[in-house]
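Q: Show me the folded form of this:
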Amino acid sequence: MRTDQTVTIRRLDYQVPAYLVDSVELDIALDAERSIVEARLAIRRNPASTAPRTLVLDGEALEFISATLDGQPVQPVFGDNRFTLADVPDSFTLVTVSANNPQANTTLSGLFMSKNGFFTQCEAEGFRRITYFPDRPDVMSRYRVRLSAEKARYPVLLGNGNLLEEGELPNGRHYAVWDDPFLKPSYLFALVAAKLVCEETTLTTGSGKQALLQVWVEDGDLDKSHHAMESLINSIKWDEERFGLELDLDRFMIVAVSDFNMGAMENKGLNIFNTKFVLANPEVATDIDFANVESVVGHEYFHNWTGNRVTCRDWFQLSLKEGLTVFRDQEFSMDMIAAAAATPAVAASGKAVKRIDDVRTLRAAQFPEDAGPMAHPIRPDEYQEINNFYTATVYEKGAEIIRMQQTILGRDGFRRGMDEYFRRHDGQAVTCDDFVAAMEAGNAQLGELADLGQFRRWYSQSGTPIVSAEREWDPAAGRLTLTLSQQTPPSASQPVKLPLHIPVLLGLLGSDGADLPLRLEGETGAAPTERVLHLKEARQSFVFTGLPAGEAMPVPSLLRGFSAPVVLDHDLDTRELAFLMAHDSDAFNRWEAGQQLMLSVIHARLRGDDAALQTSALVEAMHRTLEADLDPGFVEVALALPDEIYIAETLEVVDAPAVARVRDELKRQIASALAPSLRARYTALGVALAATGEYRPDPASAGRRGLRNLCLRYLTEIDGDGIGLARAQYAAATNMTDRLAALTALAHAGAAKMELEDFFKRHENDALVLDKWFTLQSTAARVPDGSDQRFVLHVLGLLKHAAFSLRNPNRARSVILQFCMNNPRHFHADDGSGYELWAEYVLKLDGLNPQIAARLARSLDRWRRHTPERQARMRAALQRVADKPELSNDVREIVGKALAA
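A: Got it, this is the predicted structure:
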């Protein structure tokens, strides 16, 4: 554990590295308790540096054995996790020998052990736990590694790049030598030594080169690797077709490990994955799991260029690789959905559903972050612990900022900018400003449109902008004035927020629901029915002419496709929202209108207002959607109520149990009103799915299952046969999607005792499926088995279950993080028991794995938004954690900022 004094690192203090490392040769003799690492570093002074001639290397949790400089023994000075040598020459070879203890490394950073072998995680600062090194992303080196280990226990030895040599050693050991032909920073180093099996195939790239693809898993999991391999092949082909980027290695490997802090890691040519995002077949994985595997495999492969070939200069530039690569994996998933669709209409609907899922994630995770004590721009100005900045802001908001550049420049313009980015910076460690400059340079022919000077403020300004829309209609002239204004709430670190460049994609609907031509005042000629408005001032008016005179005011469809990550404050009434829900040609905004209508009803009920007319309009609109000939996947998302977390985010003061109660009441009322249609659609979809034969995770089938299971969830909310339908579906299910959906419906209804026992018996030897079993119980609306015990006691029972382990990140997340972060109605119980549990487990996890502890700590960072009684209890829990004498930097930063807010 790190218990040294917290140091704040600031972006403006950046200095180039004093010394560069041209090549790294590692000889790693792997042993569970004492792995020996010999590192031969070819070092030279950086001509751009004016720092003193002192070599400073990072080293953490290492046992120093020896060091030589150009063959002569040297004795470094150690302190504050640093290895220091003064008065070193301009060019020299440093050889260090050190040892580390992988078995004792519960942080899962650096070199650690999982049940079947040795694995690494070096991003962000894990390489310093393997050997002494300038562990920063702007030191890029050529790596060669020789691995040796006991052959019987660890028969597979993997490293970055290409395999050069392998052979036998005395005493039952063996070795392998791997060479990576590309320069890379230390955070992309990886090794694996384990007992694994692989699925492999050979792929021919666009230039005709042959590449070996391998997916390595534990013996017994090979039947779950096919989808990951298929996703990898599709990713490679897509990146060639969409961006002209080809696989550059002779082989590309994915390795699945069950103990991993992150989802996956893009180490050059040797991607290490959490098993959650590799293993999938119909018996153990849901439709969502299949989609997530495809997305994460794509994400890590796309890093091969956006993150590896071009990397970030420093960790403040993290979104340079992560925001860009999230955008790329989102585009990949949408294109895969479209490619699998039977018709263009279904393709458009499927892409919209993916976009809706991404925006729901943004609103649930990033919008609260942007309004809390951990708020930061996508390019932060400072940090105390870099692991705390792998955030929704850097990833999800970062992706939105990339998407806005594509919206402004156009799809072809964005491609030109990407081509220029790689032309300029291949093999370099660069900044977010370098990326934007490449976008501008690649689109110089667009003139003023390619000037992204004001747009750069998105990189340096935190907070979620509020865009307000007002209308003025002149029916006689057929003239509509649309006034947009923007305001970003001030924060302590940024009390003055400047206007941003916000692209607002707009449509206008006439009285018949058709899109109208959008001709701005002064324009002539044909007018498009959809266009981007560039909001750059605090307040701007746009005047549209040539609209149907003498008719009702057109209804604006604003921010189509969620063209900017903002909160939209509009003046649409209930009738207009229902109209958009029924007619908008933009599927995202059709869904969004429904969400706004649902929120208006929920807000009215929370205030105690009479919401009968609004509720009636909502139910009627939902009934039309349910009965319409629409893609089932879209109907599913259109009928789903906003979740409790998002509802809370739209309130000034949060009373989480009250939010849950009102949402439950509305859900039951909708279910009662639509029960005949819900039952009919549930039955019809079951027949349609049965007719298609065996399970397939394609978007069309997944959409049918999703809507059918949503109907089931609604039906289990009311008296009648819903519980019976769920029990029958559970018993008859032939795939995990349907079985888990039925079990979840029963658990939320508090009627799952027998099914929970059966599910555990079926899957007690499959860790990932048991994670689902734990998760659905920790996030249920009621105690799942129907008992009357307090929910926190139920959670404590899960934490004491024989199958629970706090040391495994997936298992810890499945119970304690899921309860604290995704079950607000029970976590925020009136008696404060949820907060006491939170404090206890933040402290327990901090002693094992500070990264996971810090993620749990984020559950209380917005404590001031709750009712006064809850605020007092949350503050006491935060203080209890803050008062621990030896607290990790990871957790100290979170609770310190929360208490200071």
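
Q: When you work out contacts or count neighbours from here on, use the C-alpha atoms and nothing else.
A: Noted.

Q: I'd assumed Thr84 was in a strand, is it?
A: Yes. Per DSSP: H, G, I helix; E, B strand; the rest coil, Thr84 lies within a strand segment.

Q: Once you drop chain neighbours, what's closest to it?
A: Val56 (4.6 Å; C-alpha to C-alpha, 6 or more residues apart in numbering).

Q: and that neighbour, how many neighbours does it have?
A: Per other C-alpha atoms under 10 Å, the neighbour tally for Val56 reads 20.

Q: Tell me how far it lies from Arg456.
A: Separation of Val56 from Arg456 (C-alpha to C-alpha, to the nearest Å): 34 Å.

Q: again with Thr625
A: Applying C-alpha to C-alpha to Thr625 and Arg456 gives a distance of 41 Å.

Q: Same check on Val297?
A: Distance from Val297 to Arg456, by C-alpha to C-alpha: 30 Å.

Q: For those two, indicate the residue with more neighbours.
A: Legend: neighbour count by other C-alpha under 10 Å for Val297 and Arg456, higher for Val297 (29 against 17).

Q: which SS state does that one fall under?
A: The local conformation at Val297, judged by three-state DSSP, is helix.

Q: residues contacting it?
A: When contacts are counted by C-alpha atoms under 8 Å, 6 or more residues apart in numbering, Val297 touches Ala228, Ser231, Leu232, Ser235, Phe277, Val278.

Q: here's the other one to compare against:
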Amino acid sequence: MRPSTPPTIRLVDYQQPAFWIEKVNLKFALHPTATKVTSEITFHANADRGDGPHDLRLDGRDLKLIHASIDGRDLADDEVLCDAEGLSVPADLVPQEGFTWRCTVEINPEGNTALEGLYMSNGMYCTQCEAQGFRKITYYLDRPDVMARFNVKIEGEAPVLLSNGNKINHGSWQDPWPKPAYLFALVAGELEVVEDQFTTRSGRDVVLQIFVRKGDEDKCDYAMDALKRSMRWDEEHYGREYDLDLFMIVAVDDFNMGAMENKGLNIFNSRLVLATPETATDANYKAIEAVIAHEYFHNWTGNRITCRDWFQLCLKEGLTVFRDQKFSGDMRSHSVQRIEDVLTLRARQFPEDAGPLSHPVRPEEYIEINNFYTATVYEKGAEVIGMLKRLVGDETYRAACDLYFERHDGQACTIEDWIRVFEDVSGQDLTQFKLWYQQNGTPVVSVDEDFSQGTYRLTLRQDADASGHRIDKAAQVIPVMTGFLDTDGSEPLPEQCLILDAAEKTFVFEGLTAKPVVSLLRGFSAPVILDHTMDSDQRMFLFKHDSDTFNKWEAGRGIALDLLCDMARGQLVKGANFADALRTIALDGALDPNFRALMLTLPSEDAIAVHMGHLGAVPDPEAIHRARHDLKKTIAKQLASDLPELFAAMRVRGPYSPDADAAGRRALRLAALGLLSLLDDCAAAQDLYWGADNMTEQFAALSILISAGKGADAIDAFYKQWKDEGLVLDKWFAIQAGTTPPEAALDVVRALGEHGDFNWKNPNRFRSLIGGFATAPASFHRADGRGYEFVADWLIKLDALNPQTTARMCGVFGTWKRYDKKRQTLISTQLRRIQKTPTLSKDTGEIIGKLLAG
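A: Alright, predicted model coming up:
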């Protein structure tokens, strides 16, 4: 029998708790199946709540209550009312001015397969408490606005016993800073430590420690270096200094998320800590750098200042993503970073905005909060911060951030608090700007141009959606960075930020001798869809002459998308002109090699499908796959005489380095190899695979060989070489699932699902195989629907153990209504099959319900 529909939580219903918490003492007696947790919690009345007397209501799930008392008085069984979501004590038993609550519970870490609360990962105890995992550890007010100081005592046989804050002695920890329960952390196990030190700008010495399993000590150097660079960057750019004597990172194999910013004790998915040149790619190194920074930056934007409620999640996540993006740009290349950030936004967030899972950056309601750790909250939330910074200017932005840290340190805040400091510092009314937090969907900016007698009129509109339909939404504030190019590529007017803050607005420019070629939305200055009709000559002109690197890339991408869409619809297209322009850029030694590599990378199959939808066409995944392959081959033929030389010239001599320059050279070298392999029957890729001395090149060559159907020997050799390295084995599963030719992919992943090393209970391994297959459009969307059935089977199986990972994986069905009626029917059949699962979790149930209703 299906459980009843869970309640909907709404922002408008927010109410402060009846009691606040001053202090928490926790004692853990660790045992794999019977850990005892004793909590002593000091409560005091909330003076702002005058509607008492109040029951004591505490959150709790999967807890066995052994004992409870208030102010030393033991509570009888009939005085504590327990249910599936917590417990209540009647008001007449609760001193309303304040009291001390004490209880002991028993929990089963080994049986906690959902990986929320306290659980086991290969013999190691670890926690994940965001968003509502602490209630699986003990009874508590598990909400972010309740902030308290924690003292923790851990008893157990493990040699390493860790928790938040400063270490008092073995197993004893004290956190001097008040924090919500979601930032609590505990780790215990047989771990090795890699240690370093950082001196803050005020002269304090901070001990830095990374804890890993034995044998992984030599894989922490880059993570430690990234941590120190992050700490220095936050001091220099935001004035934020670390505030404890100790900063710890723990690498965990079984983890639903990427990492978690628990105060002073960050817990990381091991794939975002461990790296050597032989086992990690350049992309892995870059991700480690970015996520280390992200979680460290949370120390102030998330920990010292946290969220009043979970509807304010973007307050910490959007701001911190923006900060880590700027850090990565400083460490590497701002132009390349911006392109990569936009690619991520368009691949993950734009489809979310356009589909049934669409929601505002600050949602107004939810059923399961874990389902709102979304691209909209993170990536679009970061774009909103970027627009705000652009509107007020760099100096005002920094001054407003300083005021935010000063005014709200130690508080649980809202988006209104964040916006108010910017209004106070800048003097601007940001009421209209706040609509970015309140309205869902991606605005479409359409363009009209007129030139007459030296006067150029540029009209911008924001009154339609991506399909061209009129929308009934309030006009948002959209900063449109704009450049103007003359016929020789010069710029007769300075770059300007045009503020579109009405449904329609016309901007007038006088004194021009000719109609300019306008370069709109430079740097992708707002997360919008630009509807600007340009012919191929205009796009090619911008591709060759635009001084803005983002718009230069964007023009080339637009040409490629038009060509690919025409090809996918069966039109005979010659891409020689485009290929020739690509050749000029690829060989331009003055350009960043990483940028040149991006230029040589065609839009993804999913991006082509989106573009076809904008053109009013129904995408055919298999036709798109063929079109992309054919255009790559056209480009390869055009660059045939240059590719061997480019491939050789970009070889990086000497020891491997993950720095931006070396990584950029490898990226261009491998982009050239991908094209060259279409001409030399993969000969160069075979040579590189068998001769590579680093994972970046070995893995890229393996991908090329598998995609071409020539990877059998390499696949076997790769497995034999790396079968004892779990993170590399994840790559082995993922590369086969994602790049095997579509006609063979389903058979391959079915067989891999039976492989002895496919531990489907591990989130990384599950995402590698099932997620890798589901994000390969031509394989997943095969016409017979068997790909949908395969993925649905696995989601039903996983949901019984790990609802959080399952619910997130359901997003692979999010764009189902873009396809033809037959595929829609096949997908909806599988969605309904999942929905009818008798024991379906509320996490997955909410997502499936939205997908079907959308």
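
Q: so who does the residue nearest to Thr84 of structure 1 touch?
A: Val56 of structure 1 is in contact with Arg82, Phe83, Thr84, Leu85, Pro134, counting by C-alpha under 8 Å, 6+ apart.

Q: Pick out the most distant pair among those.
A: Leu85 and Pro134 (12.6 Å; C-alpha to C-alpha).

Q: who has more neighbours, the two?
A: Pro134 (24 against 17).

Q: So what does Pro824 of structure 1 match up with in structure 2?
A: Matched to structure 2 by TM-score structural alignment, Pro824 of structure 1 sits across from Pro777.

Q: Distance of that match relative to Tyr819 of structure 2?
A: In terms of C-alpha to C-alpha, Pro777 of structure 2 sits 11 Å off from Tyr819 of structure 2.

Q: In the stretch 401-550 of structure 1, mark out all the strands, start to finish.
A: With strands called from DSSP state E, counting those that start in this stretch, the stretch 401-550 of structure 1 shows them at 429-430, 466-474, 479-487, 502-509, 519-520, 531-535, 539-545.

Q: Quick one: closest of the ones you listed to Val659 of structure 1.
A: Once those are compared by C-alpha to C-alpha, strand 466-474 is nearest, at 23.3 Å.

Q: re earlier: please say which of Pro777 and Tyr819 of structure 2 ends up with more neighbours.
A: Pro777 (22 against 19).

Q: Identify the residues contacting that one.
A: Glu605, Asp606, Pro621.

Q: Kindly report the same for Pro621 of structure 2.
A: Pro621 of structure 2 makes contact with Glu605, Ala609, Pro777, Ala778, His781, Arg782, according to C-alpha under 8 Å, 6+ apart.

Q: And the residues you listed, which is closest to Asp535 of structure 2?
A: Top of the list for closeness to Asp535 of structure 2, among the contacts of Pro621 of structure 2 and by C-alpha to C-alpha, is Ala609 at 20.7 Å.

Q: what does that closest one align to in structure 1?
A: Under the alignment (TM-score structural alignment), Ala609 of structure 2 pairs with Ala648 in structure 1.

Q: Run a quick neighbour tally on Leu673 of structure 2.
A: Counted with other C-alpha under 10 Å, Leu673 of structure 2 comes out at 27.

Q: residues in contact with stretch 19-36 of structure 1?
A: Contact with stretch 19-36 of structure 1 is made by 37-46, 55, 97-104, 113, 118, 139-149, as judged by C-alpha under 8 Å, 6+ apart.

Q: ok, then the element right after the longest helix anywhere in structure 1?
A: Selection of the longest helix in structure 1 by residue count, based on DSSP state H, yields helix 656-691. Sequence-wise, the next helix or strand downstream of helix 656-691 of structure 1 (DSSP states H and E) is helix 699-715.

Q: now that next one, how far from the centre of its chain.
A: Computed by C-alpha atoms, centre = their mean, to the nearest Å, the chain-centroid distance of helix 699-715 of structure 1 equals 24 Å.

Q: Same check on stretch 622-630 of structure 1?
A: The answer for stretch 622-630 of structure 1 is 31 Å, by C-alpha atoms, centre = their mean.

Q: Having no further points to raise, I will conclude here.
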